[in-house]
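Trainee: Generate a structure from the sequence data that follows.
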Amino acid sequence: MAQKPSIPKGTRDFSPVEMAKRNYIFDSIKSVFLKYGYQPIETPAMENLSTLMGKYGEEGDKLLFKILNSGDFLAKADEQLLADKNSVKTTTQISEKGLRYDLTVPFARFVVQHQNEISFPFKRYQIQPVWRADRPQKGRYREFYQCDVDVVGSDSLMNEVELIQIVDDVYKALNINVLVKMNNRKILTGIAEIIGEADKIIDITVAIDKLDKIGLDKVNEELISKGIPQEAVDKLQPIINLSGTTEEKINTLKTVLAPSEIGMKGVEEMETVFSYLNSLEVETEVELDLTLARGLNYYTGAIFEVKALDVQIGSITGGGRYDDLTGIFGLKNVSGVGISFGADRIYDVMNQLNLYPKESIASTQLLFINFGEKEALYSLKALKQIRQAGIKAELYPDNAKMKKQMTYANKKEILFVAMAGEDEMNQGKLTLKNMTTGEQQLVTVDELINIIG
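Mentor: You can find the predicted model right below:
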């Protein structure tokens, strides 16, 4: 007996109905991106590991899917490394490529490679799958889609404001209640300076970023395990637990971070962004959250994270400013800022809350019953006109029993069925049946279009 096929853990198949829902999400997000003047690009699923490694921190590097070299990939591998089972060093000899971990690093590579062909500031969006060798769990997959929007070649904080407006528009369109959390890596750097641990900024941000997942005690344990003294950890506590309005937090930070030039620069940037958002009356709530760190090493300024308010799930959108990312590839002094919408988590949220408009997931609106060759030809002529009017319609391909054809319509949740027999053809009309109410009426093709369209 043949073994039943399966798919890798952390991946999913999507049925036609599920794809209709996902396409509704993609189309809604894409329409907002286009409204703000962003252009689409695509990059390959795999990149050279030299492009990917070292951009996501030590933990991120471990989650990269590596691709074995073509042919006899062991031929050039060091025999001693193989004998020692040194997987880290052996991997560098047998694998030169990897699946992309996100869309931001490939985008930075794209900008550098095509810098003479694009105009700055360059505004792009990208909707493609990414892969992470993570432990699969609810809301966390090994293959998932990101919907990224970035602008590079501009230092203006107007870009941060625009990204918040995009978040506001997208989630209003999808009818999801969200909270936007913001922070600034310069503020975090300033905090590290004033507690006397400036050289531990990466360890501090990686640990703080886990606060929601593991709690304050575990975060403090991780900080101490990274060699940060108890005294410095103690100094960190009032800052992590800082509460109040955004204005109150900013005023407190102005005092606390006064000795740190970079910290004060971060506070100034946040104050500017929030003043613009208040003037524009953005509907979505935006709060300053000093525990927000986002673990990726390439962020240098504002950082964002979006939480769904009505469902327990991780962040559904995140991003920030990166001043040095293209510099890694040889293009200096090009600042960028962007955010990524996690399509798979948004999909899970919308499924839980049943937020899809009925028309968005309807496939066929109208089915023609097949009574035979002559009737089918008559139906096909009507179908041409009906489809030109923008109605999704089909003819059942076989002259099967009526019950079978009606069962097909019910299973596909088709709202209307059209029938053309001898009487209808003689009158140049169709019998239209509403599958919800059971009502039938004799109509012309134009009348049918008006009823369904």
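Trainee: going forward, measure contacts between C-alpha atoms and count neighbours the same way
Mentor: Noted.
Trainee: OK, contacts around residue 315?
Mentor: By C-alpha atoms under 8 Å, 6 or more residues apart in numbering, the contact list for residue 315 reads 305, 306, 307, 308.
Trainee: With neighbour count, secondary structure and distance to residue 242 as added columns, please give the residues you listed in a markdown table.
Mentor: Output for those, formatted as a markdown table (neighbours: other C-alpha atoms under 10 Å; DSSP: H, G, I helix; E, B strand; the rest coil; distance: C-alpha to C-alpha, whole Å):
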| residue | neighbour count | secondary structure | distance to residue 242 |
| --- | --- | --- | --- |
| 305 | 24 | strand | 18 |
| 306 | 21 | strand | 20 |
| 307 | 19 | strand | 20 |
| 308 | 20 | strand | 22 |
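Trainee: Which positions within the helix or strand hosting residue 274 qualify as buried?
Mentor: Under the criterion of DSSP states H and E, residue 274 resides in helix 261-280. Going by neighbour count (16 or more other C-alpha atoms under 10 Å), the buried part of helix 261-280 is 262-267, 269-271, 273-274, 276-277.
Trainee: Not counting its own residues, what contacts stretch 46-64?
Mentor: Contacts of stretch 46-64 (C-alpha under 8 Å, 6+ apart): 66, 96-101, 105-106, 109, 131-134, 295-298.
Trainee: now do stretch 282-291
Mentor: Contacts for stretch 282-291 (C-alpha under 8 Å, 6+ apart): 165, 168, 177-183, 188, 208-209, 211, 239-240, 242, 246, 249.
Trainee: In helices, which of the residues you listed fall?
Mentor: 165, 168, 188, 208, 211, 239, 240, 246, 249 (DSSP state H).
Trainee: now those residues in JSON lines, with neighbour count and distance to residue 423?
Mentor: Shown next, in JSON lines, are those (neighbours: other C-alpha atoms under 10 Å; distance: C-alpha to C-alpha, whole Å):
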{"residue": "165", "neighbour count": "19", "distance to residue 423": "58"}
{"residue": "168", "neighbour count": "22", "distance to residue 423": "55"}
{"residue": "188", "neighbour count": "25", "distance to residue 423": "78"}
{"residue": "208", "neighbour count": "26", "distance to residue 423": "75"}
{"residue": "211", "neighbour count": "18", "distance to residue 423": "72"}
{"residue": "239", "neighbour count": "16", "distance to residue 423": "81"}
{"residue": "240", "neighbour count": "16", "distance to residue 423": "78"}
{"residue": "246", "neighbour count": "16", "distance to residue 423": "73"}
{"residue": "249", "neighbour count": "17", "distance to residue 423": "77"}
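Trainee: here's the other one to compare against:
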Amino acid sequence: MENPSIPKGTRDFSSIEMNKRNYLIQVIRNKFELFGFSPIETPSFEKISTLMGKYGKEGDYLMFKLLHSGDFLKKGISNFWRRKKEDPDPFNNQELMEHISNKALRYDLTVPFVRYVVMHRNEIFFPFKGYQIQPVWRADKPQKERFREFYQCDADMIGSYSLSSLWQEVEFIQLCDEIFTELNFPIIININHRDILGGLVEISGIENHLWKDFTTSLDKWDKKGRNIVKKEMLRKGISSNSFEKIACFFDMKENFSKKIESLTVALQSSERGKKGIKDLRFIFQKIKNISLKKTKLKWNVSLARGMNYYTGPIFEISPDNNGPCIANSIGGGGRYDQLASFFGMKNFSGVGVSLGLDRIYIAMEKENLFSTISSSPSKVLFINFGDEEVLYAYKMINFLRRKGISTQLYPNAVKINKQFRYANNNHIPFIISIGKNEIEKKKIRVKNLKTRTETEYNNIQEVAHQLMKKNP
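Mentor: Below is the predicted model of the structure:
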């Protein structure tokens, strides 16, 4: 018999872990709604045509494709070879894929969000603010803190160009600050602008058709370092001379004002670059006048974000723990002005943030920030002394539940020690005993398993009042 197992890159979650994850989701959801975002959901899989070409070559490669149902393989491959038998290069992966698959698990939540908006544009009002908290899948190599199935928490805003404003970026920075302040988790938001990178490409002499290769490689600057990025760019056809012309800007450690001075001079001949500098100056000036609580805003000129659809300001979120800025990213986002045009809706601009639930969870575990989150499935366990006693106690059980106090009844009238052991093993902090003596005296006996103290109460209202205190 085969031992049960799960695919690499996926995980089971215990009830203790789920309590913590649900806490994170609740905080994020509450803040999304506080800022006016409305919930939507999209399917776990989309048409391949919806997803392909939006994430770059690496994204297309890492997408989980779903095979057609039925006896597709024999028929699909047979048809493929029949058409290609005289082709000098018959084994074309893309054409073969069309015969065996036309669907894929979603790679992120942004592209499905825009597809949703385009399909429902006659039913929604613009600018539209929506959020999703759902799993995504990537056929990546499983490794530490990198999974094939993971949750993203996305908030996005989309509207016509006439409705777009850099205040949206300011709002998203404020939103992130609110979320991580609630979680007591200081963060750094590293920000950059794709037009500044475009301006640097212009003055370096890098050819336009190498733009995607340039941004994909540059995105690894903080993770892998200058030398590895240079080798990768040279391999992709970017000249050493072009690289050296602009490499100094990616290592800049100066403050915002010094970077503005240097890049304003360097990009004076690039209209695109000057627009990027103007946008970032606006964002930093406005944020300076807004009180951020747990967030530091930094300009990182090497930040590129690999998704093809970003067009304006972009940002990455990382814990403020003196570690590497981007290598431990827990979220990111930016502006995408052309993504809707892929689906036939022109002149629409979007901006959004994507928070990695799993990355946030792992980072908070490391910092012991879940210490106040209850790990118990219930707050109270009623001891089962038998049918008569349970029937007497059941009104009390229902009363506590109506008050929002999670309450369990042990299912069988087994030995008391076994019932106490169940409560201990499941981290249930309080045990209520209603035996014959308690019924006769009209008392309720409550034991606090943490302090090992026992208290008698005259009625269930007193018990509920005590249990609803923060530290009863």
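Trainee: Just give the TM-score of the two.
Mentor: With the length set by TM-score structural alignment, normalised by the length of the first structure, the two chains reach a TM-score of 0.97; 452 aligned residues with a C-alpha RMSD of 1.5 Å.
Trainee: nearest to residue 16 of the first structure, of the buried residues of helix 261-280 of the first structure?
Mentor: Using C-alpha to C-alpha, residue 277 is the member of the buried residues of helix 261-280 of the first structure that lies nearest residue 16 of the first structure, at 39.7 Å.
Trainee: tell me the contacts of the closest one?
Mentor: Contacts for residue 277 of the first structure (C-alpha under 8 Å, 6+ apart) come out as residue 161.
Trainee: How about residue 448 of the second structure?
Mentor: Applying C-alpha under 8 Å, 6+ apart, the residues near residue 448 of the second structure are 429, 430, 431, 454.
Trainee: and with 10 Å instead?
Mentor: By C-alpha atoms under 10 Å, 6 or more residues apart in numbering, the contact list for residue 448 of the second structure reads 380, 428, 429, 430, 431, 432, 454, 455, 472.
Trainee: now swap in residue 429 of the second structure and tell me
Mentor: 374, 376, 378-381, 423, 447-452.
Trainee: what residue of the first structure matches up with it?
Mentor: Superposed on the first structure with TM-score structural alignment, residue 429 of the second structure falls opposite residue 415.
Trainee: tell me the strands in the stretch 201-350 of the first structure, going along the chain?
Mentor: Here the stretch 201-350 of the first structure has its strands, by DSSP state E, counting those that start in this stretch, at 285-288, 302-308, 317-322, 336-342.
Trainee: now the shortest one: which residue numbers in the second structure?
Mentor: Just to be clear, that refers to strand 285-288 of the first structure. Under the alignment (TM-score structural alignment), strand 285-288 of the first structure falls on residues 296-299 in the second structure.
Trainee: Taking the contacts of residue 448 of the second structure together, which two end up most distant?
Mentor: 428 and 455, at 16.6 Å, using C-alpha to C-alpha across the contacts of residue 448 of the second structure.
Trainee: Just want to know which of these two has more residues nearby.
Mentor: residue 428 (24 against 12; other C-alpha atoms under 10 Å).
Trainee: can I assume the more buried one is in contact with residue 377?
Mentor: Yes. The pair residue 428 of the second structure / residue 377 is scored as a contact, 7.0 Å apart, by C-alpha atoms under 10 Å.
Trainee: And the longest strand seen in the second structure, what's buried?
Mentor: The residue-count maximum for a strand in the second structure (DSSP state E) belongs to strand 149-160. Going by neighbour count (16+ other C-alpha under 10 Å), the buried part of strand 149-160 of the second structure is 149, 150, 151, 152, 153, 154, 155, 156, 157, 158, 159, 160.
Trainee: Arrange the ones in helices among the contacts of stretch 282-291 of the first structure in JSON lines, one row each, with distance to residue 326 of the first structure as further columns.
Mentor: Formatted as JSON lines, these follow (distance: C-alpha to C-alpha, whole Å):
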{"residue": "165", "distance to residue 326 of the first structure": "25"}
{"residue": "168", "distance to residue 326 of the first structure": "28"}
{"residue": "188", "distance to residue 326 of the first structure": "22"}
{"residue": "208", "distance to residue 326 of the first structure": "26"}
{"residue": "211", "distance to residue 326 of the first structure": "30"}
{"residue": "239", "distance to residue 326 of the first structure": "32"}
{"residue": "240", "distance to residue 326 of the first structure": "31"}
{"residue": "246", "distance to residue 326 of the first structure": "32"}
{"residue": "249", "distance to residue 326 of the first structure": "33"}
